[in-house]
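sequence and predicted structure below; questions after.
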Amino acid sequence: MGNEQTWLDRFQQQSSQREGDHRTPFQRDKARILHSAAFRRLQAKTQVLGVGMSDFYRTRLTHSLEASQIGQGIAAQLRSKFPQLTSDLGLNDTLIEALCLSHDIGHPPFGHGGEVALHYKMRHHGGFEGNGQTFRIVTKLEPYTADAGMNLSRRTLLGLVKYPNYIDALENQSLLDKNSNLTHRQIQAGKWHPPKGLYLCDSPLFDWVTEPLSIADKTLFMSFNTAAKHHSKTSYKSFDCSIMELADDIAYGIHDLEDAIVMGIVSQSEFLHEVAEPISKIGKIWLSTNMLAIADKLFSHQHHERKDAIGALVNSFITGIEILDVEPAFNEDLLKYNAVFPEQYHQALSLFKKYVFNRVILKPDIQLLEYKGQQIVMELFEAFSSDPLRLLPDNTRQRYIKACEQNNGQRVIADYISGMTDGFASRLYSNLFLPASQTGIDKSVI
């Protein structure tokens, strides 16, 4: 695994020593994430269903907590199945917990509606993407240090990089018209979903994270697949990142489905036809044999039966996960090995995710909320970019002035708006554009 100490290094050397602090580097990383403003704001950001529609279902915060719990379950399972390999790879529960807790902190208000809005407004300035923003928050924006963000250990940062290349390199220019003069209300979300990657302006920190890798490993790590009708997509991720991503997928496919069932958004007949019956035909896995019985419990009026079914589904997917050598050409073991689903489990979870996407996220009521959020974010961006020195808060204004020296001022406006919660963005919109509205300034968003 190369020099283990190198992966524990931090970009900025620690100047403060605290008496009696015996925590590991990953325990420190988790604490910095957990106590950050960016993490707290997840409590008021949309997961799938709009914040405020009900107190029951998930926000980005509760989703991240559940992903963290699932991630720890995956780690325990892998340690039991592959004791020597997990030991050699230095699998660490606290690290996995930290990655799962922080994986969504870069997502803007109003879910994908906010992401589409910011990517469109940043189309001439490097784009916007939630995972790239997560990397930017932890390495630069969160004020744990003056200019190194949370100053997390190198291995934690490597684990947070789900897509190790830059938006500029991954963008398929044929899919969009960068000179579009459409009004905000005419922007079609499907045409402005961003490539998943990092911002070119953050390349110095990504270069530092990948410094221990050989040139060949870094080149392979950053490789991507191209397609005529899609943006390019990176091919590889680190071992720790693969666990976090599986935990995220399980939480999204199973727990978000629970919300939709309780809220009456989906029907049992649709679920049986589109998920349960196809899974029962996959064969060779426990889930296939038991899926129809689980479906009955999922839609039961007895709440404890639904919870039992959710637990059984999550456990089935966790226990199916294995570690594979995904690319023998890597020299670095943290890149060579990934946690993966066997094909049957991958097929099964894909059916859950597709169902949530088609029957919940694409539902007109949900899309109306996304569209509304998309308009709010675009209007806010338009306002602040029209006269930044007049309208931005003091701290953000100073960062804007400094960023303009590198011709990167618009990135600071995107940072400011993406850090807002759904409620704060709505109140600010009202304050700016509705004459009868008057609210105080919330100085927690910088």
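Structure received.

switch to C-alpha atoms for all contacts and neighbour counts from now on
Noted.

what's the one helix or strand Arg411 maps to packed up against?
In the assignment (DSSP states H and E), Arg411 maps to helix 409-418. In terms of contacts (3 or more CA pairs under 8 Å, 6 or more residues apart in numbering; DSSP states H and E), helix 409-418 is packed against helix 111-121, helix 364-386, helix 394-404.

report the angle between the axes of it and helix 364-386?
For helix 409-418 against helix 364-386, the angle by axes from the mean of the first three to the mean of the last three CA atoms, to 10 degrees is 140 degrees.

helix 409-418 to helix 394-404, inter-axis angle?
Using the same axes, to 10 degrees: helix 409-418 against helix 394-404 is 150 degrees.

can you lay out the helices and strands packed on helix 409-418 as a markdown table showing distance to Leu335?
Conversion of those to a markdown table gives the following (distance: least, CA to CA, whole Å):
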| stretch | distance to Leu335 |
| --- | --- |
| helix 111-121 | 29 |
| helix 364-386 | 36 |
| helix 394-404 | 34 |
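
of all these, which lies closest to Cys201?
helix 394-404 (10.5 Å; CA to CA).

and that closest one, what does it pack onto?
So helix 394-404, by 3+ CA pairs under 8 Å, 6+ apart, packs with helix 388-391, helix 409-418.

in that helix, which residues are buried?
Residues of helix 394-404 classed as buried: Thr396, Arg397, Tyr400, Ile401 (neighbour count, 16 or more other CA atoms under 10 Å).

A further structure is provided below for comparison with the first:
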Amino acid sequence: MTAFDAQRRIGEPAKDSGYGRTPYQRDRARVLHSAGFRRLAAKTQVHTAGSDDFLRTRLTHSLEVAQISREMGERLGCDPDVVDVAGLAHDLGHPPFGHNGEAALHMVAEPCGGFEGNAQTLRVLTRLEAKVPGAGLNLTRASLDASCKYPWARQPGRRKFGVYADDLPVFEWIREGGHGERRCLEAQVMDWADDVAYSVHDVEDGVHGGYLSLRPLMEDADERAALCADVAEVYSDEPVGELADVLDQLLTDPVVTEVAGYDGSYRAQVGLKRMTSVLTGRFVASAVGATQGRFGTDPVRRYAADLIVPRTVRNQCALLKGMALRYVMRTRAAEQWYERQRVILVELVEALTRTPEALDPVFAPLFQAAESDAEALRTVIDQVASLTDTAAVSWHGTLVAARA
């Protein structure tokens, strides 16, 4: 890593703490100790946070992504702390109620440029967290770049983006060097670790929670075809026939068939955990092996290589994501509580816009200093996005329901 990679946007005096830590170890500590990271413990991953002691929250998911990122990055030669930071930080911008909340905030934030969890993460890291005035956590350029999963602004026809218009100056500083929309290797490692973690772990949570049973897929060809059609529409560019072949391979894997009769017993939980471990290891090892096969085994980092994920492995991951979508997310989305979540966030934004004195002491001055309605709305969105699931319900009860 170079001095350029280790630069912080706002210079800081040298620290003699006696630890001899690298800049990237300091970055990792800053994310771990941030308020936004702590709040992830009470934010929804797929299932509502706190609804079951077994199920994952945004915090446990982020820890898992960081662990996978670190191991995969180390094997490729990336700085382990940089990929660790990216994994820990990648979901800091996600609002209450997971992707359901993200969709609600995107709708109500349209007048100020929409809402996207990844763009919000950049905003949290570089602006909203209280560490260095005007720079958020003031992380190094390398760590911030590694956290940029979608290094482009909002564009027509592209659902995902990584920066709001008013955050472009810091984004351009991070991306200095003329790389266009290409992601650094560390960001690619984090992105694949995220895919691996939430595909495998969401299926694990779905099976344990009783939302997903693998047996119907194994026994019903029509159901397998429907799943492949879903995956081709949402997660993959592969033809349905190719996905069907990969699904057949996946469903006949012994570690998967072992889970077909899951009943929650100790033995069944051991089998479920074995499936999770084997699939995670397979997905990681395949990407490391393919990347080293293309770029060699010497250490690589930043823009010296791209992560190569074999086609079959990528398809297996997409099929697992499709299982979580079809049998867990859509089932949950049909529940009355999911609609209620969206209403809570929309009404909360509307109420805070009318009564900005209710904003907390961090955001109230920013609202008052806003020079446009769009800037004021963005401040309210920042406030609501920062809340945990429980806090959003509580604020709504105080500001909306109690006054109805």
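Received, thanks. Given the structure is predicted, the values throughout are model-derived calculations rather than measurements.

quick TM-score on the pair, please.
Here the superposed chains carry a TM-score of 0.85, computed using TM-score structural alignment, normalised by the length of the second structure; 375 aligned residues with a CA RMSD of 2.9 Å.

sorry, back to before: of the buried residues of helix 394-404 of the first structure, which is the nearest to Asp217 of the first structure?
Tyr400 (35.8 Å).

ok, and the closest non-adjacent residue to Asp422 of the first structure?
Excluding the flanking residues, the one nearest Asp422 of the first structure by CA to CA, 6 or more residues apart in numbering is Pro109, at 4.8 Å.

what's the burial count for the corresponding residue of the second structure for that neighbour?
In the second structure, the residue paired with Pro109 of the first structure according to TM-score structural alignment is Pro96. For Pro96 of the second structure, the count of nearby residues is 32 (other CA atoms under 10 Å).

roughly how far apart are Pro96 of the second structure and Thr276 of the second structure?
27 Å (CA to CA, to the nearest Å).

so which bit of the second structure is the next helix or strand after the helix holding Arg411 of the first structure matched to?
Using DSSP H and E, the helix or strand that directly follows helix 409-418 of the first structure along the chain is helix 422-433. Using TM-score structural alignment, helix 422-433 of the first structure corresponds to residues 389-400 of the second structure.

mind putting the helices and strands packed on helix 394-404 of the first structure into CSV with distance to Trp7 of the first structure and mean neighbour count?
Listed next are those as CSV, based on distance: least, CA to CA, whole Å; neighbours: other CA atoms under 10 Å:
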stretch, distance to Trp7 of the first structure, mean neighbour count
helix 388-391, 39, 15
helix 409-418, 28, 22
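
right, and the ones you listed - which one's nearest Gln77 of the first structure?
helix 409-418 (35.8 Å).

chain center to the closest one: distance?
With CA atoms, centre = their mean, to the nearest Å as the basis, helix 409-418 of the first structure stands 18 Å off its chain's centre.

what's around Leu319 of the second structure, how many residues?
26.

residues contacting the nearest residue to it once chain neighbours are set aside?
Nearest residue to Leu319 of the second structure in three dimensions, chain neighbours excluded: Val231, at 6.2 Å (CA to CA, 6+ apart). Taking CA atoms under 8 Å, 6 or more residues apart in numbering, we find Val231 of the second structure in contact with Ala318, Leu319, Lys321, Gly322.

hmm, try it at 10 Å
225, 237-240, 243, 315, 318-323, 325-326 (CA atoms under 10 Å, 6 or more residues apart in numbering).

distance check, the alignment partner in the second structure of Gly409 of the first structure against Val163 of the second structure.
Using TM-score structural alignment, the equivalent of Gly409 of the first structure in the second structure is Ala376. Relative to Val163 of the second structure, Ala376 of the second structure is positioned 18 Å away (CA to CA).

circling back: any idea how far the residue nearest to Asp422 of the first structure lies from His35 of the first structure?
Relative to His35 of the first structure, and taking CA to CA, Pro109 of the first structure is found at 20 Å.

and what of Leu434 of the first structure?
Taking CA to CA, one finds Leu434 of the first structure at 35 Å from His35 of the first structure.

likewise Glu211 of the first structure?
Taking CA to CA, one finds Glu211 of the first structure at 28 Å from His35 of the first structure.

comparing these two, which shows the higher neighbour count?
A side-by-side neighbour count of Glu211 of the first structure and His35, using other CA under 10 Å, places Glu211 first with 14 against 11.

element containing the more buried one?
Per DSSP H and E: nothing holds Glu211 of the first structure, as it lies in no helix or strand.

most packed of the helices and strands packed on helix 409-418 of the first structure?
Comparing these by mean neighbour count (mean count of other CA atoms under 10 Å), helix 111-121 comes out on top with a mean of 26.

quick one, that helix and helix 364-386 angle?
Going by the same axes, to 10 degrees, helix 111-121 of the first structure makes 30 degrees with helix 364-386.

so the helix or strand following helix 111-121 of the first structure matches what in the second structure?
Later in the chain than helix 111-121 of the first structure, the nearest helix or strand by DSSP H and E is helix 130-136. With TM-score structural alignment applied, helix 130-136 of the first structure matches the range 117-123 in the second structure.

post-alignment, the matching stretch versus the first structure, mean distance?
Its aligned residues in the first structure lie a mean 0.2 Å from stretch 117-123 of the second structure after superposition (mean CA distance after the TM-score superposition for the first structure).

starting at the chain centroid, how far to that stretch?
10 Å.

contacting residues for the equivalent of Asn165 of the first structure over in the second structure?
In the second structure, Asn165 of the first structure lines up with Trp152, judged by TM-score structural alignment. By CA under 10 Å, 6+ apart, the residues touching Trp152 of the second structure are Ala119, Lys160, Phe161, Gly162, Val163, Tyr164, Leu168, Phe171, Glu172, Gly180, Glu181, Arg182.

so which of the helices and strands packed on helix 409-418 of the first structure comes closest to Met244 of the first structure?
Of all these, helix 111-121 comes closest under CA to CA, at 19.6 Å.
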